[in-house]
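[1] sequence-free structure coming up:
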């Protein structure tokens, strides 16, 4: 804004009168370069908004393509499942070696039958796969030792406790049946403090 325009604007600010035609022309003329620059900036802002929208659209399309590729990858990997199973090194291990692995695993920690949310090691072995289930259920050695931990409940839980104890008794019977004719080693631990048994079931019952 030039000196004349600044002077005119300053005079008008100190009065309440409307600007004359000459004053209006001076002020508008001084604003012309700024208005031109403003239009350029607004045009650039508009272009930037259009560009951002285009980028968002490209990102959305890229996300769609990525999801499609991941689904395609998952489908391809799924077709290899049987192939990987066939070539698994596990299949090349003799059954007697697998049985020794199972025995060693169970002997590493005393299997415990209780009402807590824990699965005894022989049951863990039987849940790995069909082949391991067969080996676990037909290897008497891993069922010949058991630690039974019994928790007592308060009077208001007596009905619940009875059902849980029946489950434990049935599991213990099945456990020792799988030991076949082997000598049995069992340890019983009774804990008197109250414990809450969720839903009245052992976690693996």
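    Alright, I've got the coordinates. Worth saying up front: this structure is predicted, and the values here are computed from it rather than measured. Numbers count the residues shown, from 1 in each chain.

[2] from here on, contacts and neighbour counts on C-alpha atoms
    Noted.

[3] Hmm, residue 145 is touching residue 186, no?
    Yes - between residue 145 and residue 186 there is a contact under Cα atoms under 8 Å: 5.6 Å.

[4] what's the next secondary structure element after the lengthiest helix in the chain?
    Ordering each helix of the chain by length in residues (DSSP state H) puts helix 21-79 first. Using DSSP states H and E, the helix or strand that follows helix 21-79 towards the C-terminus is helix 81-86.

[5] in the helix or strand that comes right after that next one, what counts as buried?
    Using DSSP H and E, the next helix or strand after helix 81-86 towards the C-terminus is helix 95-107. Buried residues in helix 95-107, counted by 16 or more other Cα atoms under 10 Å: 98-99, 102-103, 106.

[6] Can you list the neighbours in contact with helix 95-107?
    121-122, 125, 135-136, 139, 141-142 (Cα atoms under 8 Å, 6 or more residues apart in numbering).

[7] next, the one to line up against it:
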């Protein structure tokens, strides 16, 4: 609400000087501290009231959040997805995979994203080989992270069963310049995945792998493609 510049919210003998460039006299300057005694007390009272009101508002907001959370939790019990058979969920999970690139080791995308929803979904995802039959591995620049990513990739491929694989590797020139052998364990892991599910004396063909290549165009040696 706009205010009249000449208006003052409390009684003041110098209000005619407010919002002007007029210099107050010595007597007027001497009166100003006395004029402000009660207004300052009133201001302190208002600030205390605001603080009490804010505390009450914060309490109400907290209670609202708790109630809303509990209501949502109850409504979630009615969700139809809870009643879907595991086989249907598996099909839905597979359709959530990226269609333009191999799956990546990242919690923001399927299949790892699905594993974060609940323990039941994680169990279903872990036992759905199609979710793990594609993989793009980015070789980290930090050596200490390479072991972690290698271990995750190893677990990933183990969940793929004996399905054909689609694999790719991303490696920066910085990694190659620092240690070009850093990529070898990942390549060996992917090549070893060919024999998954095949006994050493088996005459069955090796597991097919679709090799979609390296970023930066670096391909130390080729990987086999599945028969057409």
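    Sure thing, it's come through. Predicted, not measured: the structure shown is a model, and the values here were computed from it.

[8] still on that earlier bit, just the closest of the contacts of helix 95-107 of the first structure to residue 191 of the first structure, please.
    residue 121 (21.7 Å; Cα to Cα).

[9] Return the distance of the alignment partner in the second structure of the closest one relative to residue 150 of the second structure.
    Residue pairing (TM-score structural alignment): residue 121 of the first structure is matched to residue 110 of the second structure. As judged by Cα to Cα, to the nearest Å, residue 110 of the second structure and residue 150 of the second structure stand 19 Å apart.

[10] the more surrounded of those two?
    Comparing residue 110 of the second structure with residue 150 by neighbour count (other Cα atoms under 10 Å), the higher total belongs to residue 110, at 22 against 18.

[11] contacting residues around the more buried one?
    Per Cα under 8 Å, 6+ apart, neighbours of residue 110 of the second structure: 93, 96-98, 103, 131.

[12] For residue 26 of the second structure, see how far away it is.
    77 Å.

[13] again, but for residue 82 of the second structure
    From residue 82 of the second structure to residue 26 of the second structure the distance is 80 Å (Cα to Cα).

[14] neighbour count winner among the two?
    Under the neighbour definition other Cα under 10 Å, residue 82 of the second structure and residue 26 were set side by side, and residue 82 has more, 11 against 8.

[15] quick one: what's aligned to that one in the first structure?
    Aligned partner of residue 82 of the second structure by TM-score structural alignment: residue 91.

[16] Equivalent analysis for residue 132 of the second structure, please.
    Under TM-score structural alignment, residue 132 of the second structure pairs with residue 143 in the first structure.

[17] if you skip the residues just before and after it, what's nearest to residue 159 of the second structure?
    residue 129 (5.6 Å; Cα to Cα, 6 or more residues apart in numbering).

[18] Now do the contacts for that neighbour.
    Contacts of residue 129 of the second structure (Cα under 8 Å, 6+ apart): 159-161, 163.

[19] Looking at the residues you listed, which is nearest residue 63 of the second structure?
    residue 159 (44.0 Å).

[20] wait, doesn't that closest one sit right on residue 134?
    No - the criterion here is Cα under 8 Å, and residue 159 of the second structure misses it with residue 134 at 10.8 Å.

[21] who has more neighbours, these two?
    Higher neighbour count among residue 159 of the second structure and residue 134: residue 134, with 25 against 19, using other Cα under 10 Å.

[22] ok, that one - contacts?
    Residue 134 of the second structure touches 102-103, 165-167, counting by Cα under 8 Å, 6+ apart.

[23] Of the residues you listed - the most surrounded one?
    residue 165 (25 neighbours).

[24] and residue 111 of the first structure, what pairs with it in the second structure?
    Using TM-score structural alignment, residue 111 of the first structure pairs with residue 103 in the second structure.

[25] helices and strands around the longest strand belonging to the first structure, which ones?
    The strand that spans the most residues within the first structure, counting by DSSP state E, is strand 185-194. Judged by 3 or more Cα pairs under 8 Å, 6 or more residues apart in numbering; DSSP states H and E, the packing partners of strand 185-194 of the first structure are strand 145-152.

[26] any idea of the angle the strand it packs on forms with helix 95-107?
    40 degrees (axes from the mean of the first three to the mean of the last three Cα atoms, to 10 degrees).

[27] how deep is residue 117 of the second structure tucked in, by neighbour count?
    Quick note: residue 117 of the second structure (other Cα under 10 Å) scores 10 neighbours.
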